[in-house]
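Enquirer: Give the three-dimensional model of this entry:
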Amino acid sequence: MKQPLGLILAGGLATRMGGGDKGLLQLGTKSLLAHVIDRLRPQVDGLALNANGDPARFTDLDFPVIPDSIDGFAGPLAGVLAGLDWAAELGADRIITAAADTPFFPRDLVARLVQASEGQAHPLVLATTPRTGEDMLKSGGRKRINRHPTFGLWPVALRDDLRTALNNGLRKVVLWTDKHDGREALFEAEPFDPFFNVNTPEDLHRAKELLEHS
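Expert: The predicted model follows:
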């Protein structure tokens, strides 16, 4: 079986970074987006970038840039839908998504998500990590995992269902995945959570420190 197609999600507003494209921020010798591409490309059979606005700012990429098909910045599910529509045009049956601001995600992301989907009629899996320390305290010990809804395996067969849900106002990823019996793939969070993402200038500083020691 072929590997899934890969979709990098970069359709957010980056309000905590002052707007603009977080993926184009520099981390070491290359952009956050370049780090993500380098990790995802070997794991998938093709790539696209989900980004809104003028695609000309990504002219150096050698793969498609596709915008949301749902107006109003409807969140990551809108990007997933755009990716599923793109995959359907290519005759693919599933996609893997990764966020453009998460430079250290696992190099076996795709293999682990696909493995977790075995036996599912429609492969639908989100990446998770264990909650530790402050996260556990904040949840009162009730929630033992963090779900990472921008990192998942998604079936093309459910794209029209997702379109209907988005047009009806759904925005929360896990409400839709839970409805369709989505599964979870658990990744280790030591020495740090590999799904750490850059939301603030402080996060970018931490990413630079992590890069130096990785």
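Enquirer: rest of the way, CA atoms for contacts and neighbours
Expert: OK.
Enquirer: Show me where the protein has its strands.
Expert: 5-9, 26-27, 30-31, 47-50, 65-66, 94-99, 125-130, 145-155, 183-186 (DSSP state E).
Enquirer: One more, so I can put them side by side:
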Amino acid sequence: MSFCPGGASRRFGGGNKALALLSETPLIAWVLERLKRQVDAVAINANGETACYEGFGYPVFTDAGPTQDGPVAGILAALRYAAQFGFRDVMTVPCDAPLIPADLAERLRAARGPASCAFAMVEGKLNPVFALYRTDLCAAVAEAFDKGIRAPRELADLLDANFAVFTGEEARALADIDTSMDLAMFLRSRLAN
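Expert: Modelled structure (predicted):
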């Protein structure tokens, strides 16, 4: 199972970044299209607002704990959601990375090996929003959350993790769109190509 977390979109200038248009298509639709070919099921984490995502045809669930309580709340909610349906794995990806590699799930699975999770290492830097977790990590993630861990980077430091390495062109495929300026630059680069 895979899920697309939504965020507060603070750097994007507010609004719902997942619904920002890229070539007349919402960012999240780009991500969903790439995910559905890689995993058995997809669900959307909506941070409290669900109605705007229901038209995409995938189940929608909200964070564990108060809305906007950080990405780890979404990861915990995803682990619990997937476990209740019998899934053993959860892959997380952001809603603002429209060109995720077609083999992302496969690469994360291969990198994880016997570890409990795998994270993307992009050009030598941890990018923990691209990750694969075993659902049996629910208790460990809940404990970390209860201790105040809110950032995936901090969570990665606590878990038994391996890393899928992405460099060059494949690293660029993991680029996310954090600001409206990023979106404009992304559109310009697509038009140039």
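Enquirer: could you dump the strands of structure 1 to TSV with distance to G169 of structure 1 and mean neighbour count?
Expert: Conversion of the strands of structure 1 to TSV gives the following (distance: least, Cα to Cα, whole Å; neighbours: other Cα atoms under 10 Å):
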stretch	distance to G169 of structure 1	mean neighbour count
strand 5-9	20	28
strand 26-27	35	17
strand 30-31	33	14
strand 47-50	20	24
strand 65-66	21	21
strand 94-99	21	27
strand 125-130	21	22
strand 145-155	18	22
strand 183-186	23	19
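Enquirer: Dump those strands into a markdown table; add distance to A78 of structure 1 as well.
Expert: Shown next, in a markdown table, are these (distance: least, Cα to Cα, whole Å):
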| stretch | distance to A78 of structure 1 |
| --- | --- |
| strand 5-9 | 10 |
| strand 26-27 | 26 |
| strand 30-31 | 24 |
| strand 47-50 | 9 |
| strand 65-66 | 11 |
| strand 94-99 | 12 |
| strand 125-130 | 16 |
| strand 145-155 | 11 |
| strand 183-186 | 20 |
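Enquirer: So for L204 of structure 1, which of the ones you listed sits nearest?
Expert: strand 26-27 (7.7 Å; Cα to Cα).
Enquirer: Which strands and helices lie in contact with the closest one?
Expert: Applying 3 or more Cα pairs under 8 Å, 6 or more residues apart in numbering; DSSP states H and E, we find strand 26-27 of structure 1 packed against helix 201-212.
Enquirer: Following superposition onto structure 2, what is the mean distance for the helix it packs on?
Expert: Compared with structure 2 after the fit, helix 201-212 of structure 1 shows a mean deviation of 1.6 Å (mean Cα distance after the TM-score superposition for structure 1).
Enquirer: how about that helix, aligned to which bit of structure 2?
Expert: Aligned by TM-score structural alignment, helix 201-212 of structure 1 falls on residues 180-191 of structure 2.
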